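Colleague: The sequence isn't on hand, but the structure is:
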């Protein structure tokens, strides 16, 4: 399905999705036309999904993110897929992951305030059929997301505690 060249191309795109087909061609030796065709096909097949990563903390915008642990009762014949598909429809939920360990699903939720997130969990998520329990963990600060360091080195150094 995917050649070695395709894997190398995908690796380069995953590191910097702003590279042009011409720049990718120089790095891979593949023709720009081939690269354009592959990228178009991968977008259609949802192999490549583009979404900008915004460091909201630097914009002054007030947003709250939370990681929600969810225990569910799997449905006969569907396992966890049916409830996961239902949950992914909520615009507040940014990510849904099936997990191993002490709970079944992890949800990443965003809202304007902690109260907004808490109300979503209490009023929309927890009452759903097949939800056994939830555990909410609020994100206090993002240092790195999707492989991107969000705190510059000068900020990290400025925050170091100096002790004798």
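Modeller: In hand now; what should we look at? The shown structure was predicted, so the numbers you read here are calculated from the model rather than taken from an experiment.
Colleague: contacts, neighbours, all on C-alpha from now
Modeller: Fine.
Colleague: quick one: what helix or strand has the residue nearest to the spatial centre of the chain in it?
Modeller: By C-alpha atoms, centre = their mean, the chain has its centre lying nearest to residue 95, at 5.7 Å. For residue 95, the enclosing helix or strand under DSSP states H and E is strand 93-98.
Colleague: Please enumerate the strands of the chain.
Modeller: With strands called from DSSP state E, the chain shows them at 64-72, 93-98, 105-111, 131-138, 144-145, 148-149.
Colleague: Let me know which of those strands is the nearest to residue 3.
Modeller: strand 148-149 (27.1 Å; C-alpha to C-alpha).
Colleague: Ignoring the adjacent residues along the chain, who's closest to residue 42?
Modeller: residue 48 (5.4 Å; C-alpha to C-alpha, 6 or more residues apart in numbering).
Colleague: hold the first one in mind and look at this next one:
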């Protein structure tokens, strides 16, 4: 993968719904080159799919989110993989990462409200045999996600400067 592919991936990651012409202009490539490179990266599994960034509040659906950190007892011969595969199957889990530090896993969990999230963690996640400890951190507001700024800013508006 060269620098143009890397740039192309960053452009698509920010907004994969852009017109092909816009992507080509931003990447400094022809439309045909963009099509070929994207197709190759899709075939090789580098690009695994495309998704929409949704403002659930504007859609009229309240969504609560939390980060759930887990301490886990890894299993002999498979380490963390089996418990990760089990946790990843829950539709409430939108992301799952093996992390370093005090905890082993970091989950992003969503639900219609805080009670739904706490019920999910206490009834589905915490009782698993390999789970030693959970720490749930409620997301109060998201400002940026997947490289995309999620708040509206007026044209030319400057952010306050602070020390």
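Modeller: On my side now, so go ahead. Fair warning: this is a prediction, and the values are worked out from it, not measured in the lab.
Colleague: what's the mean distance for the strand holding residue 95 of structure 1 versus structure 2?
Modeller: In the superposition with structure 2, the average deviation recorded for strand 93-98 of structure 1 is 0.4 Å (mean C-alpha distance after the TM-score superposition for structure 1).
Colleague: elements contacting that strand?
Modeller: In terms of contacts (3 or more C-alpha pairs under 8 Å, 6 or more residues apart in numbering; DSSP states H and E), strand 93-98 of structure 1 is packed against helix 81-87, strand 105-111.
Colleague: can you put these in CSV and add mean neighbour count and distance to residue 33 of structure 1?
Modeller: CSV is the format used below for these (neighbours: other C-alpha atoms under 10 Å; distance: least, C-alpha to C-alpha, whole Å):
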stretch, mean neighbour count, distance to residue 33 of structure 1
helix 81-87, 14, 36
strand 105-111, 20, 38
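Colleague: Go through these and name the closest to residue 74 of structure 1.
Modeller: helix 81-87 (8.1 Å).
Colleague: can you list contacts of the closest one?
Modeller: For helix 81-87 of structure 1, contacts defined as C-alpha atoms under 8 Å, 6 or more residues apart in numbering pick out 75, 93, 96, 105, 130.
Colleague: what does that helix correspond to over in structure 2?
Modeller: Residues 81-87 of structure 2 are where helix 81-87 of structure 1 lands when matched by TM-score structural alignment.
Colleague: before we move on, back to that, save the strands of structure 1 as TSV, and put in distance to residue 125 of structure 1 too.
Modeller: Output for those, formatted as TSV (distance: least, C-alpha to C-alpha, whole Å):
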stretch	distance to residue 125 of structure 1
strand 64-72	9
strand 93-98	10
strand 105-111	10
strand 131-138	8
strand 144-145	25
strand 148-149	30
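Colleague: Identify whichever of those strands lies nearest to residue 41 of structure 1.
Modeller: strand 93-98 (24.0 Å).
Colleague: where along structure 1 do the helices fall?
Modeller: Taking DSSP state H to define them, one finds helices in structure 1 at 4-15, 21-28, 32-44, 81-87, 114-119, 153-158.
Colleague: can you put those in CSV and add distance to residue 52 of structure 1?
Modeller: Formatted as CSV, the helices of structure 1 follow (distance: least, C-alpha to C-alpha, whole Å):
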stretch, distance to residue 52 of structure 1
helix 4-15, 12
helix 21-28, 19
helix 32-44, 15
helix 81-87, 22
helix 114-119, 23
helix 153-158, 22
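Colleague: Residue 65 of structure 1: which of those is closest?
Modeller: With C-alpha to C-alpha, the closest approach to residue 65 of structure 1 among the helices of structure 1 belongs to helix 114-119: 8.0 Å.
Colleague: mean shift between the closest one and structure 2?
Modeller: Mean for helix 114-119 of structure 1 is 1.0 Å (mean C-alpha distance after the TM-score superposition for structure 1).
Colleague: Tell me which residues are up against that helix.
Modeller: 64-66, 109-111, 138.
Colleague: Repeat that for stretch 127-138 of structure 2.
Modeller: Contacts of stretch 127-138 of structure 2 (C-alpha under 8 Å, 6+ apart): 64-74, 83, 114, 125-126.
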